[in-house]
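Undergrad: structure for this input, please:
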Amino acid sequence: MARVGYAMLVVTCPDARTAESISRRLVEERLAACGNVMAPVTSIYRWKGKVQRDSEAILLLKTRRSLVRDCTRRVRSLHPYELPEIIAIPVVAGLPDYLAWLGRETRLPTKVRR
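TA: This next block holds a predicted model:
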């Protein structure tokens, strides 16, 4: 059996409600097995030439590496920001039973139609 790779997407959202909404959609659509919302967090960043400080929420989505592109597209379509932070981090190790569950709870990626 081929080894399945996994990833965690880090997504900043304007608030916990938005993060929960995005998480629920991706889990319902089996693009992610799990989403965790951490709020509030303080974000400091440069945007359009000015240093900004905002209260945000961080959404962590666990998925297959092969679904990262589909997850990114879906998050982007649901996200209210002009330029949302969506970063994928490879999972290099984890509890085998948890990783097996993650694989069962996510669907196989759709084939790209050309």
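Undergrad: okay, CA-based contacts and neighbour counts for the rest of this
TA: Will do.
Undergrad: residues contacting P40?
TA: For P40, the contacting residues are 15-16, 55-58, by CA atoms under 8 Å, 6 or more residues apart in numbering.
Undergrad: filter the residues you listed down to the ones in helices?
TA: Counting by DSSP state H, those place A16 in helices.
Undergrad: could you turn the buried ones of the contacts of P40 into a PyMOL selection?
TA: Below is the selection syntax for PyMOL that covers the buried ones among the contacts of P40, with 16 or more other CA atoms under 10 Å defining burial:
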select buried, resi 15+16+56+57+58
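Undergrad: second input sequence below; structure requested for side-by-side comparison:
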Amino acid sequence: MSKSVDDLRIVSVTCPDEATALAIARLAVERRLAACANIVPGVRTVYRWMGEISEDSEVLLTLKTREDFVESLYTAIVATHPYQQPAIEVTALADAGRGVAAWIRAETGGEDSTALPKSFKPVE
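TA: The predicted structure follows:
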């Protein structure tokens, strides 16, 4: 059974390359704004920008965080991201496996990480 996830969020942003995604991911995790980041290369994006349809290869970055940190995470992404207007999407986490909700809270400063079992390692 999962723990309540009402305060947990997934923040997604597309990046022009893996180096950008990795820089943002490391910054977010080091500052404890996110518990972890997933970097997914090989995303193909088709979009309309300034009246024209464009198509680009991008990298998808997803970050697991708490609602309390979304604004700070947004600010960090915008300050680091090379796009004029990065596409940042915030989604409520619908469910989490056993221990994952506690782990996200612990790694973002919300709960004491010593409360987690020593052998706990989230499986993505």
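Undergrad: now the contacts of P40 of structure 1 as JSON lines including distance to V4 of structure 1?
TA: Listed next are those as JSON lines, based on distance: CA to CA, whole Å:
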{"residue": "D15", "distance to V4 of structure 1": "32"}
{"residue": "A16", "distance to V4 of structure 1": "30"}
{"residue": "S55", "distance to V4 of structure 1": "36"}
{"residue": "E56", "distance to V4 of structure 1": "32"}
{"residue": "A57", "distance to V4 of structure 1": "29"}
{"residue": "I58", "distance to V4 of structure 1": "26"}
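Undergrad: just the contacts of P40 of structure 1 now: which is nearest L102 of structure 1?
TA: Distances from L102 of structure 1 to the contacts of P40 of structure 1, taken as CA to CA, are shortest for I58 (20.1 Å).
Undergrad: that closest one -> structure 2?
TA: Across the two structures, I58 of structure 1 finds its equivalent in L60 of structure 2, going by TM-score structural alignment.
Undergrad: excluding chain neighbours, what is closest to that match?
TA: The shortest distance from L60 of structure 2 to any residue other than its chain neighbours is 4.5 Å, reached at T14 (CA to CA, 6 or more residues apart in numbering).
Undergrad: what is the neighbour count of A39 of structure 1?
TA: A39 of structure 1 is surrounded by 18 other residues when neighbours are defined as other CA atoms under 10 Å.
Undergrad: quick one, strands of structure 1?
TA: Assignment of strands within structure 1 using DSSP state E yields the ranges 6-13, 34-47, 50-64, 86-91.
Undergrad: which stretch of structure 2 lines up against the first one?
TA: Following TM-score structural alignment, the partner segment of strand 6-13 of structure 1 in structure 2 covers residues 8-15.
Undergrad: post-alignment, that stretch versus structure 1, mean distance?
TA: Superposing on structure 1 places stretch 8-15 of structure 2 at an average distance of 0.4 Å from its equivalents, by mean CA distance after the TM-score superposition for structure 1.
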